[in-house]
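[1] Sequence first, predicted model second:
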Amino acid sequence: MSFSSTQQYLASVNGSSSPGTSYSGAPFGGASNSSRTAPSINLDEEIKLTTNNRERAQMDNMADLYSIVVVLEHLEMAYIRSAITHTEYTPACRQLIAQFRTASSLLGDVVPDLEKFMKEYSLDCPAAAKRIKIGVPATVEFGDNGAPDEVNGHRTAKYVAETVEKYITVMDALKLEMTAVDELHPLLADLIQSLNNVRSLPADFEGRAKVREWLIKLNNMRASEKLGADDKRQMEFDMESNYTSFRGWLDSQ
């Protein structure tokens, strides 16, 4: 077939009577690209992320959760850099942790895991993630170093007595079948704070690390959840063992 004959054939396929018409359509009578009309887009039109009040409330709660994590990250870094005092840091941190728990409880299964939420929304806040995981301010976890032990030992004796009391409180709570997270977590937070107040207690005291482990475990559960029989038994064993170790350290002083 000659070149002119090819042009005539293509023109006839496209419905053109002019042999000089160039081919721009799809082969064998397919729809022409030029005949397709692109949808018009109004750049000033608001894009709706939700379709009802329930979805809107969910988006608002997720936005609150996002902002709490960011603010907590800034607070942690400010405390690390001594930009704020421990007396300013502690109540602010407690409030943010409580707000996070409230916001996350409202979202339920929508945000089951903090790490996944942070990854999905590109949140790089490792200090906030650690603080939320433990569930208590750094001043509670490690002590606030607010005041040294007095030379006469009165302050040390006070903190030792408080620590003994906190240990007994936790053990009694378990014996009374108080196994809900929102019942045990505050008691453990008080216990670790009392342990940190005893400045002369060795840094590697095993009881402190074990209390921290239980704090993390409880903090990863919902407030309404309860320890199972095995976990309750293990916690009782750990607290009694740690209390015995603490009394042994006291006797050696």
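    Cool, the structure landed.

[2] all contacts plus neighbour counts: C-alpha atoms, from now on.
    Noted.

[3] Assign residue 94 to helix, strand or coil.
    Following DSSP: H, G, I helix; E, B strand; the rest coil, the label given to residue 94 is helix.

[4] Surely it and residue 138 touch.
    No - with contact defined as Cα atoms under 8 Å, residue 94 and residue 138 do not form a contacting pair (10.0 Å).

[5] The two: who's more crowded?
    Neighbour count, other Cα atoms under 10 Å: between residue 94 and residue 138, residue 138 has more, with 19 against 14.

[6] who's in contact with the more buried one?
    Neighbouring residues of residue 138 by Cα atoms under 8 Å, 6 or more residues apart in numbering: 90, 131, 144.

[7] contacting residues for the residue nearest to the first one when sequence neighbours are not counted?
    The reference is to residue 90. In this structure, residue 90 finds its nearest non-sequential neighbour in residue 137, 6.0 Å apart by Cα to Cα, 6 or more residues apart in numbering. Listed by Cα under 8 Å, 6+ apart, the contact set of residue 137 reads 90, 93, 94, 131.

[8] and the comparison structure, right after this:
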Amino acid sequence: MIPRQAYAPTPHSYVPNSALSATINLDEEVRLATTRAERDLQDSLAELFSILVTLDELEKAFLKDAIPEADYTEICERSLKQYNAILADEGVARAFVGIEEFKAEWDLEVPRATERIRVGMPSTALTASAGTAGPSQATGGGGGGGGGNTSGALILEATQDFITFLDALRLGLLAKDQLHPLLTDVIQSVNKVTDRDFENRGKIVQWLIALNQMRATEELSEAQARELELDINAAYQGFKSTLT
């Protein structure tokens, strides 16, 4: 009987190469950062990576109707806010460079997340939900009690948001971080009133995307501001026409 080998036999032709021996302690922890600043930067970049992956999976789930609309909107809005908040740090922004560069560096394939970040809003914010009030309800016609009052309040809110935005332009507020939140309020309040695709509604969405592409403190030119005012005023008139 052949005795059992305690280990696999080594070919006689193999000679260990001492030059390939480890020169470090393999039990020693490898540190990716040596200072707190470097560690914070690595943590921020890791968060951005996580947000991109999460957003992409969220968009897939929403397209498959695998997540409720309200949950999708909440998670998407929170993720976008976190993404922008992290990149507000100049050091992180320099290391990140841009979304395309970041994806290339880490071999990320997240097309849906890329589009959502480009737009800067959940898809539900760009289209009216099925539960919005129709024109007859909004004006109180055919509605009774609290329903009509609620719809009237929504119309007032949308009207005030339009006026607030247009007044901001006339007062010379031209920076992205001043205008984008106000225009976001406009589209969200409009969507609560009507699901009709009224005239020039698309202009609101186009400007939301255009503003989202700007840096936080970047400002519109006078010509752009004038064009924006004309487009949003036209959208306001189109919105009012849905209420008649």
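    Happy to help now that I have it. What you are looking at is a predicted structure, and each value in this text was computed from that prediction instead of being measured.

[9] TM-score for these two?
    Once superposed, the chains reach a TM-score of 0.75 (TM-score structural alignment, normalised by the length of the second structure), with 214 aligned residues with a Cα RMSD of 2.7 Å.

[10] rewinding a little: in the second structure, which of the contacts of residue 137 of the first structure still touch?
    Retained in the second structure by both residues aligned by TM-score structural alignment, their matches' Cα atoms under 8 Å are the following of the contacts of residue 137 of the first structure: 90, 93, 94, 131.

[11] Now rank the residues you listed by neighbours and give me the top one.
    Ranked by neighbour count (other Cα under 10 Å), these have residue 93 at the top, with 23 neighbours.

[12] Please list the members of the contacts of residue 138 of the first structure that lie in helices.
    Counted as lying in helices by DSSP state H, out of the contacts of residue 138 of the first structure, are 90, 131.

[13] quick one: which of the contacts of residue 138 of the first structure is nearest to residue 77 of the first structure?
    Proximity of these to residue 77 of the first structure (Cα to Cα) peaks at residue 131, which lies at 11.4 Å.

[14] Who are the packing partners of the longest helix along the first structure?
    Ranked by residue count under DSSP H, the longest helix found in the first structure is helix 53-80. Using 3 or more Cα pairs under 8 Å, 6 or more residues apart in numbering; DSSP states H and E, the elements in contact with helix 53-80 of the first structure are helix 86-107, helix 126-134.

[15] So which residues of the stretch 101-250 of the first structure form helices?
    Here the stretch 101-250 of the first structure has its helices, by DSSP state H, counting those that start in this stretch, at 114-120, 126-134, 138-141, 154-175, 181-197, 206-219, 229-251.

[16] Look up the counterpart of the second one in the second structure, residue range please.
    To tie it back to what came earlier, the one meant is helix 126-134 of the first structure. The aligned range for helix 126-134 of the first structure in the second structure is 111-119, by TM-score structural alignment.

[17] Mean per-residue distance, that stretch versus the first structure.
    Mean deviation of stretch 111-119 of the second structure relative to the first structure after superposition (mean Cα distance after the TM-score superposition for the first structure): 1.6 Å.

[18] Residue 56 of the first structure contacts residue 50, correct?
    Yes - the criterion here is Cα under 8 Å, and residue 56 of the first structure meets it with residue 50 at 5.6 Å.

[19] can you tell me which residue in the second structure aligns to residue 184 of the first structure?
    By TM-score structural alignment, residue 184 of the first structure lines up with residue 179 in the second structure.

[20] And for residue 104 of the first structure?
    Using TM-score structural alignment, the partner of residue 104 of the first structure in the second structure is residue 87.

[21] Tell me how many other residues surround the residue lying closest to its match once chain neighbours are set aside.
    Computed as Cα to Cα, 6+ apart, the closest residue to residue 87 of the second structure that is not its neighbour in sequence is residue 93, at 5.1 Å. Neighbour count for residue 93 of the second structure, taken as other Cα under 10 Å: 16.

[22] is it true that residue 93 of the second structure touches residue 84?
    No - here residue 93 of the second structure lies out of contact with residue 84, judged by Cα under 8 Å, at a distance of 10.0 Å.

[23] how about residue 43 of the first structure, secondary structure?
    Assigned by three-state DSSP, the conformation of residue 43 of the first structure is coil.

[24] hang on, the earlier thing: from the helices and strands packed on helix 53-80 of the first structure, which stretch is densest packed?
    Comparing these by mean neighbour count (mean count of other Cα atoms under 10 Å), helix 126-134 comes out on top with a mean of 19.

[25] For that helix, which helices and strands make contact with it?
    For helix 126-134 of the first structure, the packing partners by 3+ Cα pairs under 8 Å, 6+ apart come out as helix 53-80, helix 206-219.

[26] Out of the ones you listed, which one sits most buried?
    The highest mean neighbour count among these, using mean count of other Cα under 10 Å, belongs to helix 206-219: a mean of 18.

[27] and the residue nearest to the spatial centre of the second structure, what is it in contact with?
    Nearest to the geometric centre of the second structure sits residue 80, at 3.5 Å (Cα atoms, centre = their mean). By Cα under 8 Å, 6+ apart, the contact set of residue 80 of the second structure is 117, 120, 121.
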